[in-house]
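Chemist: Have a look at this prediction, sequence included:
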Amino acid sequence: MAKTQLPDAILVNRYIDGDENSLAILVERHQSKIYGYIYSKVSDRDLTEDIFQETFFKVIHTLKSKKYYNEEGKFLSWVLRIANNLIVDKFRNDKKMLMKRDTDEFSVFSSLTDNAPNIEKELIKNQVDIDLKKIIQKLPHDQKEVLMMRYYSDMSFKEIADITGVSVNTTLGRMRYAITNLRKVIEKNQIYLPS
């Protein structure tokens, strides 16, 4: 079996035993999900880079010291928990930091494209995007968190459950309530969402 196909647990053990290349494989394997998760929380590329690097500094320090790493859990979930703790620490230290996506570059509707765009469609899309962001921010924290991780970070429900420390069923329930609450607000306020 090629080294790049080895399970995370084996690569972690090899890294602990001194094989530096094993960590490089783990980073390459999971960097897009970790980076995406951090960015979904902080909405700033420079800050995302800083937290991403600090996350792996902590990973390296923990693995080299051979303590606090629990092999029962998945490597990715463990790293995402470290990243999440760093984000929370940063948020506590800087009350001005927004914990939401606020850029047009990664809009909810960025995947909706039209080969013949016009000003009216663009204005409608922008207004709907603004309205949807406001609605999402009004959801209870646990529902908003699951929704953001699922749709902005493209995480599985199992990964979300591991990070938030609840069961998969609880995670699924929170997502269901989030979508139900979004629909109620959209219907109540007669918000038009183009298909």
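Modeler: That came through fine.

Chemist: contacts, neighbours, all on C-alpha from now
Modeler: Fine.

Chemist: what comes up buried for the strand or helix carrying Val12?
Modeler: In this assignment (DSSP states H and E), Val12 forms part of helix 8-16. Neighbour-count burial for helix 8-16, counted by 16 or more other C-alpha atoms under 10 Å, picks out Asp8, Leu11, Val12, Asn13, Tyr15, Ile16.

Chemist: can you check stretch 156-164 too?
Modeler: Phe157, Lys158, Glu159, Ile160, Ala161, Asp162, Ile163, Thr164.

Chemist: host element of the fifth one?
Modeler: Ala161 is part of helix 157-164 when elements are defined by DSSP H and E.

Chemist: tell me what the helix or strand that comes right after that helix is packed against?
Modeler: Counting by DSSP H and E, the next helix or strand C-terminal to helix 157-164 is helix 168-188. Judged by 3 or more C-alpha pairs under 8 Å, 6 or more residues apart in numbering; DSSP states H and E, the packing partners of helix 168-188 are helix 119-138, helix 141-151, helix 157-164.

Chemist: Compute the inter-axis angle for helix 168-188 and helix 119-138.
Modeler: With axes from the mean of the first three to the mean of the last three C-alpha atoms, to 10 degrees defining the directions, helix 168-188 sits at 130 degrees from helix 119-138.

Chemist: Residues touching helix 168-188, excluding its own?
Modeler: Among residues not part of helix 168-188, those counted as contacts by C-alpha atoms under 8 Å, 6 or more residues apart in numbering are 135-136, 139, 142-144, 146-147, 157-158, 160-161, 192.

Chemist: That one versus helix 141-151: what angle between them?
Modeler: 100 degrees.

Chemist: Any buried residues in helix 168-188, and which?
Modeler: Buried, per 16+ other C-alpha under 10 Å, within helix 168-188: Val168, Thr171, Leu172, Arg174, Met175, Tyr177, Ala178, Ile179, Asn181, Leu182, Ile186.

Chemist: Please compare the first structure with the one that follows:
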Amino acid sequence: MTSLTDEQLVEAYLNRGDERAFGLLVERHQERLFGYLMGMVRDRSIASDLFQETFLRAIQAMNARRGSYEQQGRWLAWVMRIARNAALDHLRSRKKWQDVSPGSDDEGPSFWDRLPDEAPDAASLLGRADLWEEVEAAIEQLPPEQREVVLMRHQSELTFREIAELTDVSINTALGRMRYALINLRKLMKPEWFTDEPASSPSRPAASQASSVS
């Protein structure tokens, strides 16, 4: 069953009530989802609660639409929207999130044309497992909307189109937020990080604190 696609696992859960299929979906994506939630709320206990809430909401939504549920894009993007809504509900309740309307990033040259030369260096460090704790600390200092797009792109591996749809902005705005995030990250990163050779190290910390929902 582990070789099945997300879509096939969803069908197995909806059509046959196979709870193992849903458990595999959770297991397959828990690190990405928990990493996103952890980056958003910056509290492991709260992130764990929101992780549980996300999959409970997903189960409820899928069961309510059993027989009429339709795949619209990737299942991960769909459940990421649920996770994002849960995180924003939490942040808004504590007045730690300010909605940002699409602005000047919608117009002008393309994202890559406007990106400063040093910004790609910052992007390359996002994949450095040996520096992940340091990079993660830098990401936490970004403005919320910039932090979110970095987490969605590099933690959850969503496309910019999916990020734009999830955050209800244009693709150019999503790209613009990434642009400014990389610029700000470059300022926060230490010069020696760019000269050190990547060390052989394990992948990013897994979402061990995120209990699976079965």
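Modeler: Perfect, thanks for sending it. This is a predicted model, so every value here is computed, not measured.

Chemist: returning to that earlier point: tell me which other helices or strands the helix holding Ala161 of the first structure touches.
Modeler: By 3+ C-alpha pairs under 8 Å, 6+ apart, helix 157-164 of the first structure packs against helix 75-93, helix 141-151, helix 168-188.

Chemist: residue nearest the centroid of the second structure?
Modeler: Met152 (2.9 Å; C-alpha atoms, centre = their mean).

Chemist: That one -> the first structure?
Modeler: The alignment partner of Met152 of the second structure in the first structure, by TM-score structural alignment, is Met149.

Chemist: hang on, its match packs against Ile160?
Modeler: Yes - here Met149 of the first structure reaches Ile160: they are 6.9 Å apart, a contact under C-alpha atoms under 8 Å.

Chemist: ok, back up a step: looking at the helices and strands packed on helix 168-188 of the first structure, which is closest to Lys66 of the first structure?
Modeler: helix 157-164 (21.6 Å; C-alpha to C-alpha).

Chemist: what about the closest one, distance to the chain center?
Modeler: 11 Å (C-alpha atoms, centre = their mean, to the nearest Å).

Chemist: same check, this time on stretch 159-170 of the first structure
Modeler: 13 Å.

Chemist: can you give me the end-to-end distance of it?
Modeler: 13 Å (C-alpha to C-alpha, to the nearest Å).

Chemist: other SSEs contacting the helix or strand containing Leu24 of the second structure?
Modeler: Following DSSP H and E, one finds Leu24 of the second structure within helix 19-41. For helix 19-41 of the second structure, the packing partners by 3+ C-alpha pairs under 8 Å, 6+ apart come out as helix 6-16, helix 44-64, helix 75-93, helix 144-150.

Chemist: just those: most buried one?
Modeler: Among those, ranked by average contacts under mean count of other C-alpha atoms under 10 Å, first place goes to helix 144-150 (a mean of 22).

Chemist: outside of that one, which residues touch it?
Modeler: 36, 39-40, 97, 100, 139-141, 163, 174, 177-178, 180-181.

Chemist: Ok, stretch 86-101 of the first structure next?
Modeler: By C-alpha under 8 Å, 6+ apart, stretch 86-101 of the first structure touches Ile38, Ser40, Lys41, Val42, Ser43, Ile51, Thr55, Ser107.

Chemist: Residue in the second structure paired with the third one?
Modeler: Spelled out, that is Lys41 of the first structure. Per TM-score structural alignment, Lys41 of the first structure is aligned with Met40.

Chemist: ok now do that match, which residues does it touch?
Modeler: Met40 of the second structure neighbours (C-alpha under 8 Å, 6+ apart): Ala87, Pro144, Arg147, Glu148.

Chemist: Dump the buried residues of helix 168-188 of the first structure into CSV; add distance to Ala24 of the first structure as well.
Modeler: Formatted as CSV, the buried residues of helix 168-188 of the first structure follow (distance: C-alpha to C-alpha, whole Å):
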residue, distance to Ala24 of the first structure
Val168, 30
Thr171, 31
Leu172, 33
Arg174, 35
Met175, 34
Tyr177, 39
Ala178, 37
Ile179, 38
Asn181, 42
Leu182, 41
Ile186, 45
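
Chemist: count of neighbours near the closest residue to Arg44 of the second structure other than its chain neighbours?
Modeler: Closest residue to Arg44 of the second structure apart from its sequence neighbours, by C-alpha to C-alpha, 6 or more residues apart in numbering: Met38 at 6.1 Å. By the measure other C-alpha atoms under 10 Å, the count of residues near Met38 of the second structure is 22.
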